[in-house]
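[1] no letters, just coordinates:
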């Protein structure tokens, strides 16, 4: 059973519009009354990377109310989107909370591991990640196809010194890697800078 839900809106700013998109997104969050709720992220390793904002919800009905209220600010949303080459809304369900206990306001960076499940293996992948003591971050399952789709493990960090190198990561998570390898078709690692408003 889901612990909560997240709405994440990804935007790819046009060349030279990265700062403007971020500033307008902060203004939009104030307008919508969600300032201070959730976080804003910027692709850290690419200054022209994706800008996103993540909002947590306790229920799908709460999320639906937010989406319905968003329609009142359609012009503002369209203005932000006009500065972007594309945008995507993604809903996910939180199936495991992080074990670190770090306060969200202390998070300055975020590392995410995106796993694409093989067809028919999504439930097995979720169970493996949720049950593994090696997974200390939050586990979210993206809404979409029931039998396949992305599962995301998110780890919040105060600073980049907490990043683990490839060799240490492989050694630390060797059992987990063996258990998920037959369940996935692809995996990616992304680092983002976190902005609090």
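    Alright, I've got the coordinates. Remember, it's a predicted structure, so these values are computed and weren't measured experimentally.
[2] could you use CA atoms for every contact and neighbour count after this?
    Will do.
[3] stretch 45-57: how far from the chain's middle?
    8 Å (CA atoms, centre = their mean, to the nearest Å).
[4] in space, what's closest to residue 151 - neighbours in sequence excluded?
    When the adjacent residues along the chain are set aside, residue 151 lies closest to residue 141, with 4.6 Å between them (CA to CA, 6 or more residues apart in numbering).
[5] what about the helices in the protein?
    Remark: helices assigned in the chain by DSSP state H are 18-32, 60-70, 74-81, 122-131, 166-172, 174-180.
[6] before we move on, the earlier item: wait, the residue nearest to residue 151 sits on residue 154?
    No: Residue 141 lies out of contact with residue 154 (CA atoms under 8 Å); the separation is 11.3 Å.
[7] put this next to the first one:
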């Protein structure tokens, strides 16, 4: 079972570029460069900037957090970034089903991707497992890369289910609109959720 540690920041107006560059610098200090990526909104240029990394166990996350506590360079950079942001939050995602459907090495494929495409299902109370099962079943019907399915362990969206793909270009989003995948995907879970969100963000590989 894998886990994704992801940090979100909402930059103050006019500080988007500074936060983006600072996040890449922070990842170098943390030793995260080349592991995961940085995301930046493109339809909403004043939106969130995030970055993420994959861990194999929760113990690895705990060890990493304990390792960075005494690192003043990392802590100072975090405070510096947070001082030019409206909000800041860390989330841990548990990956129930990994991405698949790529010929060759998945890591190499993901390094060429430019778009982070994510659906968020807001589950009704007691229905999360049914939503997870439906999302896993429907994931295999997506064209191209098959999305991962994950849940949050530490987030206000504690009942959320996330379906995530990394895409190479915008054309893959347009192509999806010409088949039945997205509408059928919604139909499978619409009676089990209170609503949906979908976000596409640009990927920056460091």
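    Received it, and whenever you're ready, just let me know what you need. None of these values were measured; they are calculated from a predicted model.
[8] dump the helices of the first structure into a markdown table; add mean neighbour count as well.
    As requested, those are arranged in a markdown table below (neighbours: other CA atoms under 10 Å):
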| stretch | mean neighbour count |
| --- | --- |
| helix 18-32 | 16 |
| helix 60-70 | 13 |
| helix 74-81 | 14 |
| helix 122-131 | 18 |
| helix 166-172 | 11 |
| helix 174-180 | 14 |
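[9] any idea what the residue nearest to residue 151 of the first structure aligns with in the second structure?
    Correspondence of residue 141 of the first structure to the second structure, assessed by TM-score structural alignment: residue 151.
[10] residue contacts, its match?
    93, 94, 95, 96, 158, 159, 160, 161, 162 (CA atoms under 8 Å, 6 or more residues apart in numbering).
[11] save these as TSV, and put in neighbour count and distance to residue 142 of the second structure too.
    TSV is the format used below for those (neighbours: other CA atoms under 10 Å; distance: CA to CA, whole Å):
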residue	neighbour count	distance to residue 142 of the second structure
93	20	22
94	23	21
95	20	18
96	17	17
158	13	26
159	19	24
160	21	21
161	26	17
162	24	15
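[12] give me the subset of these that lies in strands.
    Those of the contacts of residue 151 of the second structure mapping onto strands are 93, 94, 95, 96, 160, 161, 162, per DSSP state E.
[13] how close does the third one sit to residue 51 of the second structure?
    Here the distance between residue 95 of the second structure and residue 51 of the second structure works out to 16 Å (CA to CA, to the nearest Å).
[14] same deal with the first one?
    In this structure, residue 93 of the second structure lies at 13 Å from residue 51 of the second structure, with CA to CA as the measure.
[15] okay, and the common contacts of those two?
    Common neighbours of residue 93 of the second structure and residue 51 (CA under 8 Å, 6+ apart) are residue 6.
[16] what do we get in the second structure for residue 152 of the first structure?
    In the second structure, residue 152 of the first structure lands on residue 162 (TM-score structural alignment).
[17] wait, isn't that match in contact with residue 120?
    Yes: Residue 162 of the second structure lies in contact with residue 120 (CA under 8 Å); the separation is 4.7 Å.
[18] enumerate every residue touching the aligned residue in the first structure for residue 43 of the second structure.
    Counting by TM-score structural alignment, residue 43 of the second structure corresponds to residue 45 in the first structure. If you count contacts by CA under 8 Å, 6+ apart, residue 45 of the first structure has them with 191, 192.
[19] the equivalent of residue 120 of the first structure over in the second structure and residue 135 of the second structure, how far apart?
    Superposed on the second structure with TM-score structural alignment, residue 120 of the first structure falls opposite residue 126. Distance of residue 126 of the second structure to residue 135 of the second structure, given as CA to CA: 16 Å.
[20] next: residue 45 of the second structure.
    29 Å.
[21] what of residue 53 of the second structure?
    For residue 53 of the second structure, the distance to residue 135 of the second structure - CA to CA - is 23 Å.
[22] nearest to residue 189 of the first structure, of the helices of the first structure?
    Closest approach to residue 189 of the first structure among the helices of the first structure is made by helix 166-172 (10.9 Å; CA to CA).
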